[in-house]
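1. Sequence unavailable; structure follows:
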């Protein structure tokens, strides 16, 4: 998709997202969006597109590292609970508790018993979230293996993007089909009306972002809340110039 077409379409969607943020604060609703998907699919870029123009106090992005030794002994969902949205908040999970449905069984980071227990427990856990009023949407970002390999190569060549490649990403490259089978089980076992899954084609990242954001907006109820300020009254006096008692504090040019 051409950049100009993408940016024009994204601007309108971002304006609607600002309205959603205003609606959340006014209504006290809580919105939780989970982004899962293939490595290099574009989760980070999608989160940036969603949050670019939002009040930083109105949303949080959660991207947890691997659990500590102490966290590994807790109830599996425990460390995620503290990051759930409060009234008026929009929380986005860049990967989530669904690590236990994908990367953990894939790489042997959990036992088969723990994996099976997660598939039993997850729908119950998410039912509790929905019953408490949290609006929960879950997206899987899908990418063909050839496109994924192109993005991996780009990251490996670019010193500004190499940090995005982890040893786990490299190890998982040979397990593309197995990841797909784990994903299909996850979708089958954890999809529900109160916590639905949606799969988005991200072979074209720009088109994928627009599709996801449009879908997210359409899944919400009427979020119309009037903007508190639409125009500014004129100043009673002429604008003043910024002045310091001690001008040595300035950095850069100040003519």
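-> Cool, the structure landed. Owing to the predicted nature of the structure, the values given are computational and were not obtained by experimental measurement.
2. Could you use CA atoms for every contact and neighbour count after this?
-> Will do.
3. tell me, what residue is most central in this protein?
-> Centre of the chain computed as the mean C-alpha position; nearest residue by C-alpha atoms, centre = their mean is residue 92, 4.0 Å away.
4. which residues touch it?
-> Residues near residue 92 by C-alpha atoms under 8 Å, 6 or more residues apart in numbering: 32-35, 47, 59-62.
5. hey, where'd the helices end up in the stretch 51-200 of the chain?
-> In the stretch 51-200 of the chain, the helices defined using DSSP state H, counting those that start in this stretch lie at 78-81, 103-107, 112-131, 145-157, 167-172, 176-190.
6. Not counting sequence-adjacent ones, nearest residue to residue 178?
-> residue 106 (7.7 Å; C-alpha to C-alpha, 6 or more residues apart in numbering).
7. Assess the claim that the one you found and residue 179 are in contact.
-> Yes - counting by C-alpha atoms under 8 Å, residue 106 touches residue 179, with 7.2 Å between them.
8. So if I had to pick from the two, which one is more boxed in?
-> Neighbour count, other C-alpha atoms under 10 Å: between residue 106 and residue 179, residue 179 has more, with 19 against 16.
9. Next up, the contacts around residue 98.
-> Counting by C-alpha under 8 Å, 6+ apart, residue 98 has contacts residue 36.
10. For residue 36, see how far away it is.
-> 8 Å (C-alpha to C-alpha, to the nearest Å).
11. From residue 52, how far off is the residue nearest to residue 178?
-> Residue 106 is 33 Å from residue 52, by C-alpha to C-alpha.
12. Residue 93 now?
-> Taking C-alpha to C-alpha, one finds residue 93 at 16 Å from residue 52.
13. who's more crowded, these two?
-> Neighbours per residue, other C-alpha under 10 Å: of residue 93 and residue 52, the larger number sits with residue 93, 22 against 13.
14. second one coming, line it up with the first:
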């Protein structure tokens, strides 16, 4: 794959100077059209051999284009904040919004490649990391992102010649970094595993471009022209290509009974039993959260459920057991303008807690397969592929030590009607009832089907759903607390 990049391409300065003005003008026009349309972001991944001109080329792109619309990020050693979260978190938080360009040095490929070259991971783990990168890029592209992946290449002979030239030049020897010398010793392994990454991860939606780096004029024009061509094609395509759904057609229940119909909604707790059990579970949660083993974990609780099912009351009983400094409650409403400019899961990734912390999501990422599906806020292709994206997201959380508990609080239609009417009569509860709540009652069957599909496709061994019979609020609150406690205790037992 790299052989053609080692041939060398002779473009002299005169040819370069003649080509740059028109290229620069076209790139600026494309960049401003990108901003004006604001339909998609551009993500540029920079990888390759040290000394092949990666930094110089990106510096030049910032000179040719408007740097205010380009965000350059580099990922060296992970910070303590990043180490306390899933590996992809550090990249997600730096994603450019729609209409702008993000350039990533030291990206997900750099990390996995260096880990394999250094012997910290085996080839099988490298291949797993490549597969994970492909899933991430597939998701970003499905969300509309335009991805360019560049590998800047030098042959072993070219790299040695560069180092020998610079080390004897008192004016330019500073340009040699310790990483240059290190890579010169591991060049063969670096290139071998780099080629493995390129071969396994170059796809039509996110292809690799190998750029010969010895000739600065050639590499600059090549990168500029590739970016320009890709931008122009994407900008001219006014409608994002509709990808085929990534899930099989959903199958209706043969007996016309949904998942929620199987719940025993008659379960209740008398007041005295409730108060005793509530106090016991709150005390247990307080102790589990103070346990030193919690420092290895984070806790995330997801609350979904029917309108008026008692999510707020259950969350308050959980919070009542804890120091406010230990937890954070994130209410999820309609996305903001900033959130709409990012991939769907971005708004949730940014709130993932570090180790020793607890985050409660009052509504969550499951809105895509519930309200957005039912109300037509996204296409069928979007919510169908969301099942796989959510499963991948939750797997990353659990691998990073996050204890994830997911609740669906379920009530029947009669109980909901009674609670709606009570809310309209009680002054301090009137804010809880809206016209949308009443309107959603007309779509009860559609929501029930969507919940069944959601649980069927996203309840896994590592992130199971807990269905809570919530006609009796006391019973529901105790079950929620007990489930959280059991999940923490199980995580500690595995440590």
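-> Cool, got the structure. This is a predicted model, so every value here is computed, not measured.
15. By neighbour count, which of the contacts of residue 92 of the first structure wins?
-> residue 35 (22 neighbours).
16. Where does that one sit, in terms of helix or strand?
-> Secondary structure from DSSP states H and E places residue 35 of the first structure in strand 30-37.
17. which residue numbers in the second structure go with that strand?
-> With TM-score structural alignment applied, strand 30-37 of the first structure matches the range 298-305 in the second structure.
18. and what of stretch 48-66 of the first structure?
-> The aligned range for stretch 48-66 of the first structure is 316-334, by TM-score structural alignment.
19. mind listing what's buried in the matching stretch?
-> 317-319, 321-322, 327-329 (16 or more other C-alpha atoms under 10 Å).
20. So which of the residues you listed are in strands?
-> 327-329 (DSSP state E).
21. Pipe the residues you listed into JSON lines and attach distance to residue 43 of the second structure per row.
-> Listed next are these as JSON lines, based on distance: C-alpha to C-alpha, whole Å:
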{"residue": "327", "distance to residue 43 of the second structure": "34"}
{"residue": "328", "distance to residue 43 of the second structure": "31"}
{"residue": "329", "distance to residue 43 of the second structure": "32"}
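22. Go through the residues you listed and say which is closest to residue 105 of the second structure.
-> Sorting these by distance to residue 105 of the second structure puts residue 328 at the head of the list, at 32.4 Å, by C-alpha to C-alpha.
23. Confirm for me that the closest one is in contact with residue 358.
-> Yes - using C-alpha under 8 Å, residue 328 of the second structure makes contact with residue 358 at a distance of 6.4 Å.
24. overlap in contacts of those two?
-> Common neighbours of residue 328 of the second structure and residue 358 (C-alpha under 8 Å, 6+ apart) do not exist.
25. Remind me what the longest helix along the second structure packs against, helices and strands.
-> Ranked by number of residues, the top helix in the second structure under DSSP state H is helix 13-37. Judged by 3 or more C-alpha pairs under 8 Å, 6 or more residues apart in numbering; DSSP states H and E, the packing partners of helix 13-37 of the second structure are helix 54-64, helix 216-236.
26. try 10 Å
-> The contact analysis (3 or more C-alpha pairs under 10 Å, 6 or more residues apart in numbering; DSSP states H and E) places helix 13-37 of the second structure against helix 54-64, strand 101-105, helix 216-236.
27. which part of the first structure lines up with it?
-> Under TM-score structural alignment, helix 13-37 of the second structure corresponds to no residues of the first structure.
28. angle of that helix against helix 216-236?
-> Counting by axes from the mean of the first three to the mean of the last three C-alpha atoms, to 10 degrees, helix 13-37 of the second structure lies at 30 degrees to helix 216-236.
29. mind checking how far the next helix or strand after helix 13-37 of the second structure is from the chain centre?
-> Next along the chain after helix 13-37 of the second structure, taking DSSP H and E as the criterion, comes strand 42-48. Between the centre of strand 42-48 of the second structure and the centre of its chain there are 18 Å (C-alpha atoms, centre = their mean, to the nearest Å).
30. again, but for stretch 177-191 of the first structure
-> 20 Å.
31. Which stretch of the second structure lines up against it?
-> The aligned range for stretch 177-191 of the first structure is 445-459, by TM-score structural alignment.
32. how close does the residue lying closest to residue 294 of the second structure once chain neighbours are set aside get to residue 481 of the second structure?
-> Leaving aside its sequence neighbours, residue 294 of the second structure sits nearest to residue 356 (C-alpha to C-alpha, 6+ apart; 5.5 Å). With the distance defined as C-alpha to C-alpha, residue 356 of the second structure ends up 18 Å from residue 481 of the second structure.
33. Leaving out sequence neighbours, find the closest residue to the aligned partner of residue 81 of the first structure in the second structure.
-> Aligned by TM-score structural alignment, residue 81 of the first structure pairs with residue 349 of the second structure. Spatial nearest neighbour of residue 349 of the second structure, chain neighbours left out: residue 89 (6.6 Å); criterion: C-alpha to C-alpha, 6+ apart.
34. what do you get for residue 84 of the first structure?
-> residue 91 (7.0 Å).
35. so what corresponds to that neighbour in the second structure?
-> Under the alignment (TM-score structural alignment), residue 91 of the first structure maps onto residue 359 of the second structure.
36. For its match, which residues are in contact?
-> 298-302, 326-330, 351-353, 404 (C-alpha atoms under 10 Å, 6 or more residues apart in numbering).
37. Specify the stretch among the helices of the stretch 51-200 of the first structure that is closest to residue 20 of the first structure.
-> Set against residue 20 of the first structure and scored by C-alpha to C-alpha, the helices of the stretch 51-200 of the first structure come closest in helix 112-131, at 18.8 Å.
38. ok, residues contacting the helix ranked longest in the first structure?
-> When every helix of the first structure is counted residue by residue (DSSP H), the longest turns out to be helix 3-27. Outside helix 3-27 of the first structure, the residues within contact range by C-alpha under 10 Å, 6+ apart are 28-31, 49-55, 57-59, 87-90, 206-207, 209-210, 213-214, 216-217, 220-228.
39. what do we get in the first structure for residue 407 of the second structure?
-> That one, residue 407 of the second structure, aligns with residue 139 by TM-score structural alignment.
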